[in-house]
Structure formats: structure tokens, C-alpha cells
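Chemist: quick one, structure for this:
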Amino acid sequence: MIINNNIFKLALLLLSLCTSFFAQSANKLEGVRVWAAPESTRIVFDLSKSPNYSHFTLTNPYRLVVDLKSSSNKVDLGKIANNSKLVKRIRKSSPPEKGTLRIVIDLTKPLKANLFALPPTAPYGNRLVVDLDGGSTKVKSKPSKPATALRDVIVAIDAGHGGDDPGSIGPSGMYEKKVVLQIAKKVAAKINATPGMKAVMTRTGDYFVNLNRRSEIARTSKADLLISIHADAFTSPQPRGASVWVLSMRRANSEIGRWLEQKEKHSELLGGAGEIIQNTDNEQYLAMTLLDMSMDRSMAISHNIAGDVLSNLGKVTKLHKHKPESASFAVLKSPDIPSILVETGFISNHKEERLLSQREHQNNLAKAVHKGVVKYFEANPPVNSLLASKSNTKHKVRSGESLSVIAHRYQISISSLKKANKLKSDSLRIGQTLVIPRA
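Modeler: This next block holds a predicted model:
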């Protein structure tokens, strides 16, 4: 009897130790954050450890169910800040088994859900991210304007990072995502205040936009240029200064290959030509040639605009790089839209972090970016644009340039160039200013 009693006590002790060990090793839900965008919502579950999870969807009503294995809850789910138009509420539900934490996300409509875990990255710990995509809302199209109507030059302004992605963090705790949104809004306001130009922002608030989606927003808006605004950072506080980046040739070549594989995108990227080449035996070769030409044109325009923007930035802030740099940034990858990335300064530098937070400095940076963009498009206005109709472009003759070279550059005939400038011969002098008639 004594032996059996001791065995019973030992079993209780082991059970107690196992329960205690499980309690200590179990994952804990420590926070829930909701980041709402116009067409999507990101929900982030902050956890004490890397999650072991599964999920499924239900209808009538629409729900996403997330099961967190070996997990417990420390959050009052009824008090979560939720401004999403896609998520009604987030709540607990009866678990399928002991030790599992079941979370139910009540949805307003059927949504695409993408779940993935993220390791600790300052200022966050372990996370389970739930991306809910509502898709773009189709708006009834208005009657199209006559083909002769003059259009605005469209500039897509992309504020980097956002939502659960803070970007770089300065010494005093300033988030890159916040300061670049402030600067981006100022650039957009100046673009919109310029007759013949219009700005489209990829994000207008504190939410994350997928990198591919940023290019799609620009393309859907028929943008003539995409500008991505960022703030640089380094492991030491010494580096400082602004820089402007364009797509590297290596990334450009790999992107052309990727687009070639997506035949359904060819008509989107190449317009009517895409639909024509899909019906030919040499579709891939023709697409490759046209995509290559499109990328070459976009990169040439990007380099020119980057140079103009950088030149103006140098008048209002220190430069880290005095020439446009090339890199494989994903947001620059679109083959059909000229794109530049502006690093407004080093947020990791104490002085520049303080400068970047100041409204006057932000305004000066926005003015510099705006001035560089306007300079390019006034000199090279797109066909059928309001800017093209406002005045003729002027060109100062440089060494080695001839009438044929200049006419080819602006895609006009030599005769129209001579007529606009009342030239009786083909001879030009260096420094001579020519009026470039509209194509």
C-alpha cells in the first residue's frame, strides 16, 4: 500500500512537471495588429515563439479560421483596433483539440488569404502574417474622350514600406515608412498643382502594399513615370546624403525573361502589338524584341530623369552619390514604365534623421524631386499631352550634333525642323538654340 502510494505521488509529480513544462514551452499570442488598405488588409499576430499553424475558410457567413498549435492567448480580442472594411471582427472559437488556440476572422465577403510566418526583426518579435486581398473594385467606365483630347502626364508616387513594414528605424526611433509618406504626399501635391500633370499615390496611409501591386497601380493609372521615395540606412551612423537609383541591367534582363513567360501579360505591356504577336508563330521572339525595346526606352528615360532629380537634390541637401546608381530594387522592375528610386537621406545618421523629420526640409526635398521631373517632361512632353501643346521644346546645339541627329532624337522630320527655325541651310553652330516643333 505504501509502495502504491509512493508510485501515485511520483506520477502526480511527473504530471505536474510535464504540465509546467508545457505551459512554459507553449506559444503565446501577445498582440494583434490590423493594417487596412483600400483593397486589402494585413493582420499580424505577435507571438512569443515561431508559430505552428493551419487554416481554412468557411462560408455562410464568410470566415477565415486559424489554428495555432500549442498556443495560448493573452489578448483581449474584443478591444483590437480595426478600421478594415474587409474584416468584421477577430474572435476566439472552440478549439479542435486541447492546447490549440483557434482564431476566427469574420469577413465581409470572400477574400484571398495568404498566411506566412516572420522571424523576429526589430522592433517586432515572432509573427504570423495574414494578408487578405479583396481585389480591385471595378468602376463603370465613363464614355471615352475623343482621341484628340490632350492628356495629363501621370506620375505615380510610391511611399516605401508601410503598415507592418516600418522600413529603417532612426536612432531616435523615427520610422522610415512615416517620413517617406510625408515627403511623397508633398511631391504628389506639387505634381497635382502643375498644369498638365497628375499624381497617383500607391499608398495614402499607413498600410503595406505588395511590391508587385505598386507597379500594377502605376500601370493601371497609365503612368509615364514611377517615383519610389525611401530613406537610406547603414550599420554605422556616419554615412549621409541623398541618392537616386535606377534599375540595373542585370535585373532588367531577368525581368524581360520573366515577362516573356507570362504571355497573358503581353497585350497589357505592349498594347495592340501584344495581341497581334500572340497570333504569330514567332510570338516569343517578337515579344522579346518589343519588350527589350520597351525596357531600353524606359531605362533611358529613367536615367535622364534621375540625373535631373539628383541635380536639384544637390541644391537642397548633401548628396551621397553624385551620379544615378543602378540596383535590383523590385519596385523599379516594370519594363514599360520609367522608374526611379529616391533615397532622401540616411535615417541612420543623427543629423539627417532630425532633418528628415522637419517639414521645411521635407518640402525642399519634394520641390527638388518635382523640379527635376517637370524639367524632363517639359523638355520631352509625351505626344498628345497638355504639356506638349503648351509650348514648343527648345534645344541647344552641342558639339557633334547635326540636323539629322536632332530630328531623330525628337522623332520629327528634318524639313519640319528647318521650317520651324527658318533655316535656309543644314549648317548649325554650337550653342545655337533651336525650336523643336511638336511631332
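Chemist: contacts and neighbour counts: CA atoms only from here.
Modeler: Noted.
Chemist: neighbours of residue 360, how many?
Modeler: For residue 360, the neighbour count with other C-alpha atoms under 10 Å is 11.
Chemist: how about residue 107?
Modeler: 21.
Chemist: spatially nearest residue to it (excluding sequence neighbours)?
Modeler: Setting aside the residues directly before and after it, residue 107 is nearest to residue 87 in space (C-alpha to C-alpha, 6 or more residues apart in numbering), at 4.7 Å.
Chemist: ok, residue 373 next?
Modeler: In space, and not counting its chain neighbours, residue 373 is closest to residue 305: 6.2 Å by C-alpha to C-alpha, 6+ apart.
Chemist: I'd say that neighbour and residue 372 touch.
Modeler: Yes. Taking C-alpha atoms under 8 Å as the definition, residue 305 is a contact partner of residue 372 at 6.7 Å.
Chemist: who's more crowded, these two?
Modeler: More crowded of residue 305 and residue 372, by other C-alpha under 10 Å: residue 305, with 26 against 20.
Chemist: and the more buried one, that's in a helix?
Modeler: Yes. The assignment for residue 305 (DSSP: H, G, I helix; E, B strand; the rest coil) places it in a helix.
Chemist: before we move on, back to that, pretty sure the residue nearest to residue 107 is touching residue 105, no?
Modeler: Yes. Proximity of residue 87 to residue 105 meets the contact threshold set by C-alpha under 8 Å, at 6.9 Å.
Chemist: among the two, which residue is more densely surrounded?
Modeler: Per other C-alpha under 10 Å, whichever of residue 87 and residue 105 has more neighbours is residue 87, with 24 against 18.
Chemist: I'd like to know how far that one sits from residue 36.
Modeler: Separation of residue 87 from residue 36 (C-alpha to C-alpha, to the nearest Å): 9 Å.
Chemist: residue 180 now?
Modeler: Going from residue 180 to residue 36 by C-alpha to C-alpha gives 19 Å.
Chemist: and those two? which has more neighbours close in?
Modeler: residue 180 (27 against 22).
Chemist: and for comparison, fold this next one:
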Amino acid sequence: MRSRALFAGIGVLLAAFAADVLAAAEVRGVRLWRAPDNTRLVFDLSGPVQHSVFTLTSPNRIVIDINGAQLATKLEQLSLSNTPITSVRSAQRSPTDLRVVIDVSTSVTPKSFSLAPNQQYGNRLVVDLFDPEAAGEATAPRVAVAPSTPQPPVTPTQPAPSNLPPVPGGKRDIVIAIDAGHGGEDPGALGPKGQHEKNVTLAIAKELQRQINQEKGFRGELVRTGDYFIPLRKRTEIARKKGADLFVSIHADAAPSRSAFGASVFALSDRGATSETARWLADNENRSDLIGGVGSVSLDDKDRMLAGVLLDLSMTATMSSSLNVGQKVLSNVGQVTSLHKRRVEQAGFMVLKSPDIPSILVETGFISNHNESQKLASPSHQQALARSIRTGVKQFFQQNPPPGTYIAMLRDQGKIAMGPREHLVTSGESLALIAQRYEVSMATLRKANSLTSDNLKAGQTLKIPAAALAAQP
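Modeler: Now for the predicted structure:
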């Protein structure tokens, strides 16, 4: 009887042991990307896990303990070139506890988090290894704090202070920040033949940078230079650090209907989207931060009202400039490809929410459409799209050059043939406010635009008389 009971007890233990093994999640894949300031590893899991991360020295290594997991992939296949990682090894400490050891050639600062499944991926464990010079930024809180004292509204085309090199004549370049959408573990939309939006956008962005840099007085700066993920809010931070006068985000999205086709240009909307397509695209783009595990940024409660006032003041001017440059870009893009909409659309894209930098998002076409996906993969079509965007941007800044730039100097010397400056009216703007902004009388504006009343409509274009240009920065 005792032996039978003993065997029964062992059987129960073995059954429980087997149940634990079966319950363990699998690490089904490991992906790696190198960014300018960090290396990201993403562990694709079959289910949720608990984990811990710690560092060891002499030699430097990162230890990742994943509880409730088994390895079901090969780590040796990871490409470690251009990263501080020298090797990745693993050991099954128990049937349900996996240890991964990352050997590194230098000291790095790890940051880790888990992600729940979304439309694109299952459960994931993300481990970012920040380079030494980026470690402080990696641990900084992601909270935007409003200024403690009121500040004047930002001039829409005036860049953030920077140590940018001057061009001939001691005048600086106009800086265009070019943002290739998606990247890294966020491939963006997929084409019928497996094309990744992230690759198409980077190719167009690099071509646009090349063409802009051929224009004297202009300089293109890439926000993303390779295949890695950048959170949406971080993209505008990078643009600001580069002293950008304009932020251009390049995309090639998908639509619910594969028959949808045509290019579009978007600016920020503070009152919802202008079309169902715009709303759908914005929702999908804004979800991409979930892939990278970035939470929302909130303002400090103490200064929330003040921050809202300041943002409203600067956003109004910036949105007007965004709509203006967007319309010029859209008109030129329409000369090389079909348009989805013939006016600049507005939607709540998070990547456009920079109050001090005019920003547009260019949907170069729908990669979900069979014909457009083939065109978007063509170098000649990419060059044509880049050329049309460059032309629209150049036209805008020749009419609206930021002070202190080489293009502004040419305008002041009469070396650029300029027609009247234009202002695209946004919701809530009045004729008095626009007259004050451009330092011109309301009577002059009425006469230049043949206005019979002071009532304005959103989307209306006003001509700013040439006589007022000298006074307007």
C-alpha cells in the first residue's frame, strides 16, 4: 500500500511538473535593431511572462531572467554588427525559467518593458541598451513641463536655437527635417507583394534629402537614418534639436479598401479629421507608439492652463504655415501622381503636434493598392515624388523665408522674384489678428483681397501686400 501511495504521489508531482512545462510561454523569436543612441532587442512571446534585468561587470554583461518561458528559437542567428553586443547566450535554469546573458563590449544602461498583443504582434518583451552618452536621456522622465512664466508665441517659421553652420554671406540654411515613417519592429503598412512601408519611406526621405541639399540655402536633415524605431514624439524632438524650420513626415499607408489610391498631404487639426480616411489613417499612425512601448506625454497639472494658452497661441500661427506649405506641396505632388484629395486634409497625427515647427505629413500613395505599391517601389517614381515635395517646400520658403537665412537675404536684395505673400486662414482667426501679425492695416488687407466684409472662412487664402513684407519677419 505504501509503495502504491508513493508511486501515486510521484505521479501527481510529475503531472504537476509537466503542467508547468506546458504552461510556460515560448520565446519564439528575437529581433534586434541598432539606433543612433541605443540597441533594441525584442523577444516575441507566445504569452505573458515576468522578467527582471540586471547588469554585471568584469566583464560587462546584461542578464535577463524570463520567468515562465522556454527558448524556442536560435540566438546565434542575430546580426550583432555595429552594436555593443559581442554575444548572446542562454540557459534554461529550470523547465520554466529562462536566463539570457548579453555580453557587451562597453557599459550600457538597460531599460525593459513588456507589451501586450496588438494588431500586428503578440506578447513582447523589449530590452533597450542605451549607449553611455544617452543613458541620462534614457532615464529622464517623459513629462513635458510648461514654463513657469508666460512666454510670447513662437513665430511659425523661426527655428529653435542651434549651432548651425552659416552659408555664404554669414546667413544660415533653411533646415528641413525629413521624417521617414515607421522603422525597426514597426514595418508600417504591407504591400500586396510584401513591401514594407518603412523601406519605401526611408528611400523617398533619403532622395528628398539629396535633392534639398542641392539647393543653395537649404539643408535636409533625416530624422531616421536607418531601420530602427523612433517614438512619434521623439521624432519632433529630433527635428527641434536640428533647428528645423519645417518638419516633413513621409508615409505610404494602407487603406481598408485596396482600391483606394492617390497621394495626400495632411496638417494638424485641433477640431477632428476632415475626412473618414484622414481619421482612419491618424488612428493607425498614432497606434505605432504601442509597438515601441511609449506612453503618452502629459503636462504638469500646476501649469496646465498656462501651457494650453501658450500652445494655442503658437499652434494657430504654425497651423496656418503648415496648411500653406502643405497646399504648395500637394499641388506639385499632383503633377507626378494621382491625388486622393485635392486639398490639404487635417487630422490628429501625433507626429505633427509640434507647436513651434510647421509640420506636414505626406502620404505618397497607398501601398495597399497593387498599382501604387509597384510605383512606390520604383526609384524613378521615388525621385519624382521627392522632386515635387522639394519644389513645394522651396516655393513656400521663397515667399516666407525665416529671418537670418540666406533665402531671406536674397529676397531682401530683390534677387528672388516674389509675388504677394499668402496666408491660409484657420478656424478662429480674425482679420484683425492677421493684420496685427503681418503689421499691416485691416484696410490694406481688405483692398488687397477685395473683401466686402471682415468675415473670414477657414481655408480662405489671403494675399499679404508686398509693401507689408519688409516689416514681417
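Chemist: any idea what the TM-score is?
Modeler: Once the chains are laid over each other, their TM-score by TM-score structural alignment, normalised by the length of structure 1 reads 0.78; 392 aligned residues with a C-alpha RMSD of 3.7 Å.
Chemist: what does the residue nearest to residue 107 of structure 1 align to in structure 2?
Modeler: Aligned counterpart of residue 87 of structure 1 in structure 2: residue 85 (TM-score structural alignment).
Chemist: in what element of secondary structure is the residue most central in space within structure 1 found?
Modeler: Closest to where the C-alpha atoms of structure 1 average out (C-alpha atoms, centre = their mean) is residue 214, at 4.1 Å. Using DSSP states H and E, residue 214 of structure 1 maps to helix 211-220.
Chemist: kindly name the residues of structure 2 that line up with that helix.
Modeler: The aligned range for helix 211-220 of structure 1 in structure 2 is 232-241, by TM-score structural alignment.
Chemist: chain center to that stretch: distance?
Modeler: On the basis of C-alpha atoms, centre = their mean, to the nearest Å, stretch 232-241 of structure 2 sits 7 Å off its chain's mean C-alpha point.
Chemist: likewise for stretch 57-68 of structure 2?
Modeler: Distance of stretch 57-68 of structure 2 from its chain centroid, counting by C-alpha atoms, centre = their mean, is 32 Å.
Chemist: next: stretch 26-39 of structure 1.
Modeler: Chain-centre distance of stretch 26-39 of structure 1: 22 Å, with C-alpha atoms, centre = their mean.
Chemist: if we can go back for a sec, give me the distance between the residue nearest to residue 107 of structure 1 and residue 213 of structure 1.
Modeler: 21 Å.
Chemist: didn't residue 135 of structure 1 look like it was pressed against residue 39?
Modeler: Yes. Residue 135 of structure 1 is within contact range of residue 39, at 6.0 Å (criterion: C-alpha under 8 Å).
Chemist: higher neighbour count, those two?
Modeler: More crowded of residue 135 of structure 1 and residue 39, by other C-alpha under 10 Å: residue 39, with 15 against 11.
Chemist: what's the counterpart of the more buried one in structure 2?
Modeler: With TM-score structural alignment as the criterion, residue 39 of structure 1 matches residue 37.
Chemist: all helices of structure 1, in order?
Modeler: Along structure 1, the stretches classed as helices by DSSP state H are 2-25, 176-192, 211-220, 249-261, 266-270, 272-277, 283-313, 350-356, 359-379, 386-390, 403-409, 414-420.
Chemist: export the ones you listed to CSV and tack on distance to residue 201 of structure 1?
Modeler: As requested, those are exported to CSV (distance: least, C-alpha to C-alpha, whole Å):
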stretch, distance to residue 201 of structure 1
helix 2-25, 45
helix 176-192, 7
helix 211-220, 8
helix 249-261, 24
helix 266-270, 21
helix 272-277, 27
helix 283-313, 19
helix 350-356, 20
helix 359-379, 14
helix 386-390, 21
helix 403-409, 31
helix 414-420, 38
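Chemist: looking at those helices, which is buried most?
Modeler: Mean neighbour count (mean count of other C-alpha atoms under 10 Å) peaks for helix 176-192 among the helices of structure 1, with a mean of 23.
Chemist: so how far is residue 172 of structure 1 from the residue nearest to residue 373 of structure 1?
Modeler: Counting by C-alpha to C-alpha, the gap from residue 305 of structure 1 to residue 172 of structure 1 is 33 Å.
Chemist: what does residue 35 of structure 1 give?
Modeler: Taken as C-alpha to C-alpha, the span from residue 35 of structure 1 to residue 172 of structure 1 is 24 Å.
Chemist: the more surrounded of those two?
Modeler: Using other C-alpha under 10 Å as the criterion, residue 35 of structure 1 and residue 172 rank with residue 35 on top: 21 against 11.
Chemist: my guess is the more buried one contacts residue 205, does it?
Modeler: No. Judged on C-alpha under 8 Å, residue 35 of structure 1 makes no contact with residue 205 at a distance of 9.7 Å.
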